[in-house]
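Student: Got a predicted model here, sequence first, then my questions.
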Amino acid sequence: MKRIDYKSGQGDFRKEEAYIRAQKRIKELKGFYWHAFWYVAVNIFIIIMIGRGSGWNIWHFGTFATPLFWGIGLGFHALGVFGKNLFFSKSWEDRKVKEFMEEENRRQKFQ
């Protein structure tokens, strides 16, 4: 009877799991970028159509209601895809810590 070594399959399983996670991440990114593309394309079209119909008097709430509310939805989509680190990433934190430490060092030199 042949002995099965389950440990040798662990690496393959982890690689496959990582590949599936990467595919999921790519699908999420692709979905967001398509969402952003259609947001820009459709809203340009809407603004042009409203502008042409109103003699280019576009400065009223109705013109910008769709971009505003759709933009809020797009913002939430971005947060879902990129996470809370969209604005406050690890590199941002590191830069701020370094900045505050340098400021503290300058203060100590003058005291």
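Tutor: Looks like it came in fine. All values reported here derive from a predicted model rather than from experimental measurement. Numbering: from 1, shown residues only.
Student: From now on I want contacts and neighbour counts done on CA atoms only, so please keep to that.
Tutor: Will do.
Student: mind listing the helices in the chain by residue range?
Tutor: For the chain, the helices defined by DSSP state H occupy 8-53, 61-82, 90-110.
Student: Make JSON lines out of the ones you listed and add mean neighbour count.
Tutor: Formatted as JSON lines, the helices of the chain follow (neighbours: other Cα atoms under 10 Å):
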{"stretch": "helix 8-53", "mean neighbour count": "13"}
{"stretch": "helix 61-82", "mean neighbour count": "14"}
{"stretch": "helix 90-110", "mean neighbour count": "11"}
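Student: let's bring in a second one:
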Amino acid sequence: MNTPNIRHDDLDRLARRRAAARMAWYVHALVFLAVNAVLAALSLSSGRHWAIYPALGWGLGLLIHGLVVWVVLGGGGLQQRLVAQERERLLRDHGR
């Protein structure tokens, strides 16, 4: 990010947006695990192994979501720590 003269309010807003994107991925991953665990249990109890198909499809979506959040935005952590890290990174990148 090469935007000179970025204001503190803009940095804070950007840091919060990035942290929210990471938290959304954490929620997505937890829902993925919970739902697919239930589907796997149902699949095993029926004697068929059909649960792999929704897991693979959804897993691809989770992977793409993760790539966008973690590769494009970089970093990791929980909401407050993410906001602080983003703020520090943005301040450092803009020499403040």
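Tutor: Sure thing, it's come through. It should be emphasised that the depicted structure is a prediction, and the values quoted were computed from it without experimental measurement.
Student: got the contact list for the residue sitting nearest the centre point of the second structure?
Tutor: Closest residue to the average C-alpha location of the second structure: residue 25 at 2.8 Å, with Cα atoms, centre = their mean. By Cα atoms under 8 Å, 6 or more residues apart in numbering, the residues touching residue 25 of the second structure are 62, 65-66, 69.
Student: Tabulate those residues (JSON lines), appending distance to residue 82 of the second structure.
Tutor: Supplementary listing: these in JSON lines, determined by distance: Cα to Cα, whole Å:
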{"residue": "62", "distance to residue 82 of the second structure": "20"}
{"residue": "65", "distance to residue 82 of the second structure": "17"}
{"residue": "66", "distance to residue 82 of the second structure": "15"}
{"residue": "69", "distance to residue 82 of the second structure": "12"}
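Student: for the residues you listed, which one is nearest residue 89 of the second structure?
Tutor: residue 69 (16.0 Å; Cα to Cα).
Student: What does that closest one correspond to in the first structure?
Tutor: The alignment partner of residue 69 of the second structure in the first structure, by TM-score structural alignment, is residue 81.
Student: how near is its match to residue 64 of the first structure?
Tutor: 25 Å (Cα to Cα, to the nearest Å).
Student: likewise residue 77 of the first structure?
Tutor: 20 Å.
Student: Please name the residues that touch the aligned residue in the first structure for residue 35 of the second structure.
Tutor: Aligned counterpart of residue 35 of the second structure in the first structure: residue 42 (TM-score structural alignment). For residue 42 of the first structure, no contacting residues are found, by Cα under 8 Å, 6+ apart.
Student: do the same with residue 19 of the second structure
Tutor: Residues near residue 19 of the second structure by Cα under 8 Å, 6+ apart: 78-80, 82-83, 86.
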